[in-house]
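Student: Sharing a sequence plus its predicted fold:
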Amino acid sequence: MQYRFITIEGNIGAGKTTLALKLAEHLQAKLILEEFADNPFLPKFYAEPEQYAFPLELFFMAERYKQLKEMLGTRDLFSTHTVSDYLFIKSLLFAKMNLKEDEFSLYQKLFDIINPQLAQPDLLIYLHAPVSKLQQNIKKRNRSYEQQIPDSYLANVQDMYSQFIRQHPVRTLLIDTTKMDFLHRPEDFQTLLAALETDYPLGITYL
């Protein structure tokens, strides 16, 4: 398979980590999972977003950069593939949505300094799900600090990602998760594996 570095993205509760785990296991790939639970500002942000947005986003950016730099900079002799459950640029996307204008201006300057130092994925798998399905998944996994996320916030995240993948030349495989279930339907996972053998152009391809 030609895609050596695959990143899976999507809204909160879209199933990114579930698919990343399954795909990495099948490919015997190096796995990079976002360590969001280590962010001490996350529960505070959901309770008081205006007060904690800036430290939240700075912490995320620093931790994502450190993890990707370490993981992508070390060659694994027994693995030729890498699967990640986040894009580094999500730091900038969420910051633009959550920060005030002056805070975002400073944040973007820092992002622009470190982003060129990181390898970019060969393929982005974007998992799309309606807000109602996202809320079902969020309730099912039962993280206490996520239970009060409003539909409006998830809708804003959805719009943010949609705008990004349409405006940037990223090789993207877009999957409607209401039609495919990689965890419970083996045939859907096989369809994805077959799709990964295709050479896609820059832009969006719908699976």
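Tutor: Arrived safely, thanks for sending. This structure is a prediction, so every number in the text was calculated from the model and none was measured.

Student: switch to C-alpha atoms for all contacts and neighbour counts from now on
Tutor: Will do.

Student: how close does Leu92 sit to Phe164?
Tutor: Here the criterion is C-alpha to C-alpha, to the nearest Å. By it, Leu92 lies 11 Å from Phe164.

Student: swap in Ala53?
Tutor: Per C-alpha to C-alpha, Ala53 is found 21 Å from Phe164.

Student: Leu92 and Phe164 - which one has more neighbours?
Tutor: A direct count of neighbours by other C-alpha atoms under 10 Å for Leu92 and Phe164 places Leu92 higher, at 19 against 14.

Student: wait, is the more buried one part of a helix?
Tutor: Yes: counting by DSSP: H, G, I helix; E, B strand; the rest coil, Leu92 is part of a helix.

Student: residue boundaries of the strands in this protein?
Tutor: Secondary structure of the chain (DSSP state E): strands at 5-10, 30-32, 82-84, 123-128, 171-176, 203-206.

Student: Against that first model, consider the following:
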Amino acid sequence: MNYRFITIEGNIGAGKTTLAKILSERLNARLVLEGFEDNPFLPKFYKQPEQYAFPLELFFMAERFRQLKEMLSGPDLFQSITVSDYLFVKCLLFSKVTLQEEEYKLYQRIFDIIHQQLIFPDILIYLHAPVHVLQANIKKRDRAYEQKIPDEYLLQIQETYLSYMQQHNMKILFVDASNADFLSNESHVQTILEALEKEYDIGKHYLALPE
């Protein structure tokens, strides 16, 4: 495989972590998972977003940077495969939706300073699903603080991701995850694994999962 650093992204409830865990097992890869449950501001944010958005996003950025920086310091970075369930630029994409204008400008200045120290993934797997599917997945996993996420917020996040991918040159596997079931449907996992065996040009490459 030509891809040593694989990142999986998508909206809340798209299945990023599930797929990352499965791929890491199948590829015998190092796994980097976002520790979202460690963020003490997350439950507070969903109750009072304007008050807690800035500390929420700062905490996420600091933890993501620390985690990825530790990964980069490993001696076998280019000898092994690494699978991550987040892209560091996620910090900027979410903060663009959650922060007020002046807060975002400050946040972006901090982000611009530190993100240059991190390497970019070799390929991005983006899981795209409609909002009603995301909401169903969110309800199914039953995290109390997520149960009242409005559709409008998920739509904003989705549009921000799509805009980012249109504006940046990278190798992207754009997966229609409307019917994704990586835990129970082996053909869905195999479709992803087979796709990763191919070499792609820079740009967006669409991938449909079997019915």
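Tutor: Cool, got the structure. No experiment lies behind these values; they were computed from the predicted model shown.

Student: Export the strands of the first structure to JSON lines and append columns for mean neighbour count.
Tutor: Below are those laid out as JSON lines (neighbours: other C-alpha atoms under 10 Å):
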{"stretch": "strand 5-10", "mean neighbour count": "23"}
{"stretch": "strand 30-32", "mean neighbour count": "20"}
{"stretch": "strand 82-84", "mean neighbour count": "26"}
{"stretch": "strand 123-128", "mean neighbour count": "23"}
{"stretch": "strand 171-176", "mean neighbour count": "19"}
{"stretch": "strand 203-206", "mean neighbour count": "14"}
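
Student: nearest to Ser105 of the first structure, of those strands?
Tutor: strand 5-10 (24.6 Å; C-alpha to C-alpha).

Student: could you say what helices and strands that closest one packs with?
Tutor: Judged by 3 or more C-alpha pairs under 8 Å, 6 or more residues apart in numbering; DSSP states H and E, the packing partners of strand 5-10 of the first structure are helix 16-27, strand 82-84, strand 123-128.

Student: Swap in 6 Å and give it another go.
Tutor: In terms of contacts (3 or more C-alpha pairs under 6 Å, 6 or more residues apart in numbering; DSSP states H and E), strand 5-10 of the first structure is packed against strand 82-84, strand 123-128.

Student: and the last one, which stretch of the second structure?
Tutor: Residues 123-128 of the second structure are the counterpart of strand 123-128 of the first structure, counting by TM-score structural alignment.

Student: mean per-residue distance, that stretch to the first structure?
Tutor: Superposing on the first structure places stretch 123-128 of the second structure at an average distance of 0.2 Å from its equivalents, by mean C-alpha distance after the TM-score superposition for the first structure.

Student: Going along the chain, name the helices of the first structure.
Tutor: Taking DSSP state H as the criterion, the first structure carries its helices at 16-27, 42-47, 49-73, 90-98, 101-114, 131-141, 151-167, 186-195.

Student: Just give me how far the fifth one sits from the chain centre.
Tutor: Meaning helix 101-114 of the first structure. 20 Å (C-alpha atoms, centre = their mean, to the nearest Å).

Student: and Pro49 of the second structure, how many neighbours?
Tutor: 16.

Student: so who does it touch?
Tutor: Going by C-alpha atoms under 6 Å, 6 or more residues apart in numbering, Pro49 of the second structure touches no other residue.

Student: mind running it again at 8 Å?
Tutor: Thr98 (C-alpha atoms under 8 Å, 6 or more residues apart in numbering).

Student: After alignment, which residue of the first structure pairs with it?
Tutor: Aligned partner of Pro49 of the second structure by TM-score structural alignment: Pro49.

Student: and the gap between that match and Asp38 of the first structure?
Tutor: 18 Å.

Student: Stretch 56-63 of the second structure vs the first structure, mean deviation?
Tutor: Stretch 56-63 of the second structure sits 0.5 Å off on average (mean C-alpha distance after the TM-score superposition for the first structure).

Student: Which parts of that stretch count as buried, going by neighbours?
Tutor: Judged by neighbour count using 16 or more other C-alpha atoms under 10 Å, the buried positions of stretch 56-63 of the second structure are 56-61, 63.

Student: ok, now stretch 61-71 of the second structure?
Tutor: 61, 63-65, 68, 71.

Student: Save the residues you listed as JSON lines, and put in distance to Glu25 of the second structure too.
Tutor: What follows is these, written out as JSON lines (distance: C-alpha to C-alpha, whole Å):
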{"residue": "Met61", "distance to Glu25 of the second structure": "27"}
{"residue": "Glu63", "distance to Glu25 of the second structure": "24"}
{"residue": "Arg64", "distance to Glu25 of the second structure": "22"}
{"residue": "Phe65", "distance to Glu25 of the second structure": "24"}
{"residue": "Leu68", "distance to Glu25 of the second structure": "20"}
{"residue": "Met71", "distance to Glu25 of the second structure": "18"}
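
Student: What is the nearest of these to Lys105 of the second structure?
Tutor: Here the nearest of the buried residues of stretch 61-71 of the second structure to Lys105 of the second structure, counting by C-alpha to C-alpha, is Met61; it sits at 14.7 Å.

Student: Could you find the counterpart of the closest one in the first structure?
Tutor: Counting by TM-score structural alignment, the partner of Met61 of the second structure is Met61.

Student: Identify the residues contacting the residue nearest to its match when sequence neighbours are not counted.
Tutor: Leaving aside its sequence neighbours, Met61 of the first structure sits nearest to Ser91 (C-alpha to C-alpha, 6 or more residues apart in numbering; 5.6 Å). The neighbours of Ser91 of the first structure, taking C-alpha under 8 Å, 6+ apart as the test, are 57, 60-61.
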